[in-house]
Structure formats: structure tokens, C-alpha cells
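J.: Below is the sequence, then the predicted model.
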Amino acid sequence: MSIRKRTWKTAKGEVKEAWVFDYVDQAGKRHIKTFDKKKDATTYQTTVMGEVRDGTHTASSQSVKVKEAADKWLGTGEKNGLERSTLDQYRQHITLHINPYLGDHRLSELTAPLVREFEDRLRKGTPAPGQKEAKSRSAALVRKVLVSLGSLLGDAQERGLVARNVVRDLRSKRTRGKERRSERRQKGKLKIGVDIPTREEIKAIVGAVAGRWRPLLLTAIFTGLRASELRGLLWSDVDFDARQIHVRQRADRYNEIGAPKSEAGERVVPLPPLVLNTLREWKLSCPRRKEKKDDEGKLHLVFPTGTGNVESLGNIINRGLVPPQLAGKVSVPVVAADGTPRLDEEGKPILAAKYTGMHALRHFYASWCINRKADGGLELPPKVVQERLGHSSIVMTMDVYGHLFPRGDDGSELAEAERSLLA
């Protein structure tokens, strides 16, 4: 490996000079790279020497730009049959975040300091080259974008376009537990009456919901199925004899049917009597897909549109979840930007549904599984709660709902233990 100064004359007679770095890579192939300044050549030489020694060097001439590798990565995803919604999320990460900052960089130019700078720019909202302004990204979004960038580089590594995945090297040196704890601190713990409906609120919703939405909401409340799983549920997966539901598929945001979110998502959930009887009645009037034969309900959805097709999440929320909350007075006042309540034409406060997403009902189901029997809950062990919810690991269950489990050290139990000890 050597650095030498090169001088030449242009066609107009101007004298030019540059610094040339000449080296042989780990495969024995010779490469030449030119720099305007000697210090840049020296810095590159130091980097290359380490990479060649470790067998991780990729010459710039063999590398491609990040945006080209991104296209290849998306192509791999399509060939592997990734869901449309997942591919769309990846495209957003590339188009809105990765390409504006790193798209014109070659893969071989990506270093740990460059990736850290990219991360900081996203978090601070620093405009990318050619942009006049940009918004700061949340910590959760930054983490997802970095995961996508790492997957992109992993695909390029398998293609032989780059020898190192600097994102994974960088993140492996961090304590991921600290990142997760920091993110959880920002979100805060789920709170009863704020994120999780109270028992009284659930009673009010159950008492107010009617029509085609009643069986859907009751199933959501007392089985904890995700909205996507409810939308993709088939009658053939409802076992009335065994009193349970088999979760085998879900409907994505584009109403396309696919596998559950994870392997753990495929599960069996028991049905309480109220839900079981409600579904029996609903099956008699449930719309069927007109273009398909009945075939004992194997082709029919449990909660479809009027024509038997997949129901949209927006309709479920706006027509199914919101009205019974307003009717049952599970509501909050609508406030203006300055914090003052908004009033209608009669001067009365305008009210809105307190819970705006179906996941609130899933949270309630989790709390119902966790709570003591004395408090009206099922008092299930953490592992059973994980299985009922379809979480991929017990860690996820405890991270989200761990604070809801009985501690076993409340006042009454401490007093009983004290009396037993000193008796």
C-alpha cells in the first residue's frame, strides 16, 4: 500500500495535482483511488489497512450507491412474498428518510460515525442536502429506520456489494435494553381509565352497543383479538362445540388476507358464554359472500361488510366503537388548540369518544386476564396471558402489562403475613 503525489497538465496548460492511494485488497486485486488532499488519502489508507486485515474491505469500484442497494432490497422483499403493508413501510423509510440523507453515498463509504450522524439528523430534524426544512423524527421511528437500513445492508452483503454491515456492527455495541427502557419511559405505563377502559366503561359500552357491531365488539372485549384478526376471522375457525376460536389469519390495511403477525399469533382463545351465544345468533343473519358457495362457512368471514367482504378498520371504529361510547357516556370533551372546551350551537360542550382505537379493548382483555378473581379478573399466570394475546415472547407481555400483575405485597396480604409470622 502506498500514497504518491501525481501532477499533470490539462489541455489548457493548467497544472493539476492529486494524491493517489495504490493498494491490493484481501483477494489480491489491485485498486487505485485518488484524493485532492493528502490527509484524506492517509485517512482512507488507515481504514483500508484495517479492513483488508480483517477481510472486510470492499473497493469503491465494486460498491453501489445506497439508493441502488435499496431497490435491490425491496426486490428481494417482493420475491420473498412480504406483505404489501410491510413493503410500503420499507418504501417510506427509504423514500422519506434514508435516500435523502444517504442515497448518493456508496455502500463502501458508510461508516459508524456517518450512521451516527444520520441518526442524529433524523432525531433533530436537520434538513437533508437539497431540503430547506425537515421535522424531527421520534425515537421509535428512528429505530425502525435504522433497522431497515441494517436489513438493506444485510441484503447487499449477501450480494457481495459490501463486506461489512456497519449498522449491525454499531447496534451490537449498544445496550438495546437501554434503548427499549428509554422508549418505554417516553411512552409511560398503560393506565387504567386512560389507555385501558375501566370495568364500568366496558359495562357501559356492552350495554349500549347493538346491531351488527355487538358481536364484533363483544368478541374483541372478551377474546383480545387484534383488529386485523377480527377482520380476517372465518366461521370455520369458530368452534362452537369446543367453545373456542382458532386464530389462523388476519386482514391487513389493504383488506388482504394473510398469516398472523408472528408464529405465536396463531393460537386458540376460549369463548365465554356471552360471546358464544351472541355469535350463534349472529351467524344466522351474518352476510355471506355472494360469489362463493357456502361450503359450511369455510369461505365466509365472521365480521364482514354487507356484501360479505373484509370490513375496513375505519368503519369498525367510526360506526362500531365510537357510537356506543357516546351513548354510554364513555366520552371526553373536545378542546380547542388553546385548551378551552369546544361548544356546540346550544353552548353545550362537544363530546368525543374516549377510546379511539380497537387496541384499547385488547388492553382491557389483557387486564381482565391479569386481575385477581376477587376483582372480577381471571388471575391467569403470565405465560398463559402471553399465549392468549399471541405475543411472540413473555418479555413483550411483561414489558407492556407487567405492572398490572398482582404484586403480592399489598396492605392486606402484608398484614396477614405478619400475623402468621408472629403468631
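T.: Structure's in. What do you need? As the structure is a computational prediction, the values presented were derived from the model and not from experiment. Numbering: from 1, shown residues only.
J.: going forward, measure contacts between C-alpha atoms and count neighbours the same way
T.: Fine.
J.: what sits against the closest residue to Leu343 other than its chain neighbours?
T.: Distances taken as C-alpha to C-alpha, 6 or more residues apart in numbering place Pro349 nearest to Leu343, at 4.4 Å, with adjacent residues excluded. Contact partners of Pro349, counting by C-alpha atoms under 8 Å, 6 or more residues apart in numbering, are 333-334, 341-343.
J.: Give me the subset of those residues lying in strands.
T.: In strands, defined here by DSSP state E, the members of those are Pro333.
J.: Name the next helix or strand downstream of the longest strand seen in the chain, please.
T.: The strand that spans the most residues within the chain, counting by DSSP E, is strand 15-24. Where DSSP states H and E defines the elements, the next helix or strand beyond strand 15-24 is strand 30-35.
J.: In three-state terms, label the residue positioned nearest the centre of the chain for me.
T.: When C-alpha atoms, centre = their mean is applied to the chain, the residue found nearest the centroid is Lys144 (7.9 Å). Three-state call for Lys144 (DSSP: H, G, I helix; E, B strand; the rest coil): helix.
J.: how near is it to His93?
T.: Going from Lys144 to His93 by C-alpha to C-alpha, to the nearest Å gives 8 Å.
J.: in stretch 412-423, what's buried?
T.: Residues of stretch 412-423 include none that count as buried (16 or more other C-alpha atoms under 10 Å).
J.: how much space is there between Lys67 and Leu122?
T.: To Leu122, Lys67 is 17 Å away according to C-alpha to C-alpha.
J.: quick one, which of those two is more surrounded?
T.: Neighbours were counted for Lys67 and for Leu122 using other C-alpha atoms under 10 Å; Leu122 has more, 24 against 21.
J.: One more to weigh against that first structure:
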Amino acid sequence: MATVRKRLLPSGKQVWQADYRDGAGKRRSKQFTLKKEADAFLLSARGEVAKGVHVAESASITVEVAAKAWIKRAESQGLERSTIASYQQHVDLHIVPRIGATKLSKMTVPNVHDFADELGQDLSRAMVKKVLGSLSGIFTEALRTGKAAQNPVAAVKIKTSKRDAARAEMPTKAELRAILNATPEKHKPFIWTAAFTGLRASELRGLPWSDVDLDGKILHVRQRADPYNVIGKPKSEAGTRDVPLAPSVVATLKTWKEKCPKGDLDLVFPNGVGNVESHANLLNRVFWPIQVAAGVSIKTDKVEKDGQPVMDAKYSLHALRHAAAALWIEQNATPKRIQMLMGHSSIQMTYDTYGYLFDAREDDQAAITAIEERLLAS
């Protein structure tokens, strides 16, 4: 039977003790300074026991122990190594050092808010959201295994200001022309495909010839190469898609197919021995030198032997993806069409990334002029 009773401790201190039985029938108790605190706890504990989710404080595990179980579960589910590495980084750098020794039963919504505020002193809001996402995952796994009664992270929301969000970084059309014109013949297939299809670098690195229909002028995205050069499925279900090929890209790929290094993976853009090319090599040996040669670069603090400043490339490979989207939008592709072509998991992601490009001021002016004419003519 659940009760609240007054107790006098050997030290002489008076406390209120809540006695109850957990879901397994084991007697549990917890002491409080005030009777109303004991009453509130007992009411909550009885509700949790009835629902089969109660975890006594003495049986609760720490956040660190729960985090290890969560990572182990992620590994058993076959998540990508890069994803698990990201989770582990959140745990090692941000979660364990701050709250690792805290028991799950002690973590409340205010505690999570305090944790988020502390993170915000050193990290961006976007990173705070990611770390809280990992902490929420830890609690979700603990709930699944009966090690936690609730997920206090679910009630904590980190808002990010759209005004603070940086626009997608991409070359101007003049810069893109310069990049394409400066691309050596041996790198033209990769750079032109990237610029006109908008594929992610991982999708280009994992693209097999079997997914390139040169006659139908369609490229099928069905797989990608992760940061560890392992071939796997696209980033999300939406990543599986078909993308049209420009005539110049088709012609370039037809010529390249005969010269392309052969390998067991039958990749379109492999390294010299036919295996997956690393992202770093594509930047350091291909895209960055091309940008510098094209004059799409910025000065650094370093100088050459002749006294001239060392130049660095302005853009990452992802900038070509953004440039492709911008060109499609310029041709009046709808947001839904852009979502499909870019492989975004939601239309909101498309708007968040490219919303400012869907600026149709000329169309708006034409529309308001037509409205005025029809109204005044009637």
C-alpha cells in the first residue's frame, strides 16, 4: 500500500517518506523535506507504476551508461559509420562531460533547459539542437528498455531565427561559366555532371554506370558512397530519384565511358584503379585547383616565392549542387519539382534552403497589372 509518513532520522532530522511498491512488487521509498513534495511524488510514481513505466531512483542508470547503450543499439541497427561517429562525438564532447554522472531519473525539463543554455555559451543553436537530438535518442532507447520513465528532452525546443540562417553559398553564373571553361578535359565529366545535375558529392562518388541512361538522358540515383568510401543507400528515401541529363553532359559522359578506369564497382567517377574516390581528393586535386585557375578564388595571408599572394578556392563541392538548383529555379521549376530533383526529404527543407530564390517579382508585377486592368475595365 502506498503511504506518506513522517520519520525522524537518527540525526534528528525530520523527513516525509513516500512508501510504495514498484511494478515488480518490490518495496520502494523516497524521502522529502515537505509533505506536499512526498504527496506529489507518490501520485506521480503510482501513475507511472500503473502504466508500467516507473523506474525507481535507486534503480536508475546514469546518462553516461544510457549513452553507451544507445550507441550500441545504433551500431546493431546498421546505421552508417559517419552517423554513429557523429553521435559518439556529441556524447564524448558535450553530453558526458556535463551531465554524464546524472541519473536519468534526475533529469527534468528544467535540467535539460539548463544543459541547453550551457551548451549555447559555446555552440551555435544548430549544434545545440543536434546535441539535444542525441540526448533525446538516449532517453528514447532508455524508455524502450525500461530504464527511464519519461523523455524530458521532448518538451525542450530550440528555436533558430531564419534571419540568422546563412543563404546557400554558390558561385554566380559568371563564376560558374569560368569554372566550367577552366575545367581540364579529364575532369570535365565530373564537374559538368555535378554542375548540371545537383547531385551530392557522395552520390557522385557512388554513381555506377548501370544507373546512367545515356540514351534516355536520365541519371538514376540509387546509392551513395559514405565518408569511409563504403557504398550504401541514399541519404533518405527521397534521395532515390531520377535526374535529367543536359545534352552536353550526355556527350561528355559517352566519351568518358570509354576512358573511365574499370573496377568491380563499375563507378562513373572512380579513382585511378576503379575504386571509390575520396571526397578530399576531389577537392584538393580537382575542384579547388580548377577554381583557382578560373580566378574564382580569394587571397590568403601566405605568399608565393615570387611575392604573389597564395590564392584559395572560394567554394566547396556542395556549392555546385546549390548552383544547379538555382538554375532550375530560374527556369521556373516549382518548389515541389526542386524538392524531387534535389532529393530533399521535405518541402520545408527546400524552402529553407532555396526559398529566397523563388522570387517572382516580375510575375507578381504582371499579375497585379492584370488585376488592375480587369477591375478598372468592368
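T.: Great, that's in hand. On a predicted model such as this, the values are computed, not experimentally measured, just so you know.
J.: distance between the longest strand of structure 1 and the chain's centre?
T.: 48 Å (C-alpha atoms, centre = their mean, to the nearest Å).
J.: what helices or strands is it leaning on?
T.: strand 2-9, strand 30-35, helix 38-54 (3 or more C-alpha pairs under 8 Å, 6 or more residues apart in numbering; DSSP states H and E).
J.: ok, and for the second one, which residues are buried?
T.: Read it as strand 30-35 of structure 1. Those buried within strand 30-35 of structure 1 under the rule 16+ other C-alpha under 10 Å are 33-35.
J.: ditto for the longest one
T.: Taking 16+ other C-alpha under 10 Å as the neighbour-count basis, helix 38-54 of structure 1 is seen to contain the buried residues 38, 41-42, 45, 48-49, 51-52.
J.: want to try CSV for those, with distance to Thr198 of structure 1 as columns?
T.: CSV is the format used below for these (distance: C-alpha to C-alpha, whole Å):
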residue, distance to Thr198 of structure 1
Lys38, 69
Ala41, 66
Thr42, 66
Gln45, 64
Val48, 61
Met49, 63
Glu51, 58
Val52, 62
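J.: just curious, which of the residues you listed is nearest to Thr278 of structure 1?
T.: Set against Thr278 of structure 1, the nearest of the buried residues of helix 38-54 of structure 1 by C-alpha to C-alpha is Glu51 (65.9 Å).
J.: Report the secondary structure state of the aligned partner of Lys262 of structure 2 in structure 1.
T.: Counting by TM-score structural alignment, Lys262 of structure 2 corresponds to Arg288 in structure 1. Classification of Arg288 of structure 1 by three-state DSSP places it in coil.
J.: Arg288 of structure 1 and Thr305 touch, don't they?
T.: No - if you go by C-alpha atoms under 8 Å, Arg288 of structure 1 and Thr305 don't touch, sitting 9.0 Å apart.
J.: who's in contact with the equivalent of Gly100 of structure 2 over in structure 1?
T.: Matched across to structure 1, Gly100 of structure 2 falls on Gly103, judged by TM-score structural alignment. Shown in contact with Gly103 of structure 1 (C-alpha under 8 Å, 6+ apart): 65-68.
J.: Most neighbours among those residues, which one is it?
T.: Counting by other C-alpha under 10 Å, Val66 has the largest number of neighbours within the contacts of Gly103 of structure 1, with 26 neighbours.
J.: That residue matches what in structure 2?
T.: Using TM-score structural alignment as the criterion, the counterpart of Val66 of structure 1 in structure 2 is Val63.
J.: And for Val322 of structure 1?
T.: So Val322 of structure 1 corresponds to Trp288, using TM-score structural alignment.
J.: Over to Ala242 of structure 1?
T.: Here Ala242 of structure 1 is matched to Gly216 in structure 2, going by TM-score structural alignment.
J.: Can you get me a residue count around its match?
T.: Applying other C-alpha under 10 Å, we find 10 residues neighbouring Gly216 of structure 2.
J.: how much space between it and Ser345 of structure 2?
T.: Distance of Gly216 of structure 2 to Ser345 of structure 2, computed by C-alpha to C-alpha: 26 Å.
J.: where along the stretch 301-423 of structure 1 do the strands fall?
T.: Counting by DSSP state E, counting those that start in this stretch, the stretch 301-423 of structure 1 has strands at residues 331-333, 351-353.
J.: To Asp25 of structure 1, which of these lies closest?
T.: strand 351-353 (64.5 Å).
J.: For that closest one, give me the average deviation versus structure 2.
T.: Here the mean offset of strand 351-353 of structure 1 against structure 2 after fitting is 1.7 Å, by mean C-alpha distance after the TM-score superposition for structure 1.
J.: doesn't Asp215 make contact with Pro244 of structure 2?
T.: No - Pro244 of structure 2 is not in contact with Asp215 according to C-alpha under 8 Å; the separation is 11.4 Å.
J.: Going by how many neighbours each has, rank those two and give me the top one.
T.: Counting neighbours by other C-alpha under 10 Å for Pro244 of structure 2 and for Asp215 shows that Pro244 has the greater number, 16 against 8.
J.: And the more buried one, what's its match in structure 1?
T.: Counting by TM-score structural alignment, Pro244 of structure 2 corresponds to Pro270 in structure 1.
J.: which residue packs closest to its match, ignoring adjacent ones?
T.: Gln244 (4.1 Å).
J.: and what of Thr111 of structure 1?
T.: Excluding its sequence neighbours, the residue lying closest to Thr111 of structure 1 (C-alpha to C-alpha, 6+ apart) is Val166, at 6.1 Å.
J.: what sits against that neighbour?
T.: By C-alpha under 8 Å, 6+ apart, the neighbours of Val166 of structure 1 are 110-112, 115, 150.
J.: what do you get if the cut-off is 10 Å, keeping everything else the same?
T.: Residues in contact with Val166 of structure 1 (C-alpha atoms under 10 Å, 6 or more residues apart in numbering) are 107-108, 110-115, 149-150, 153-154, 172.
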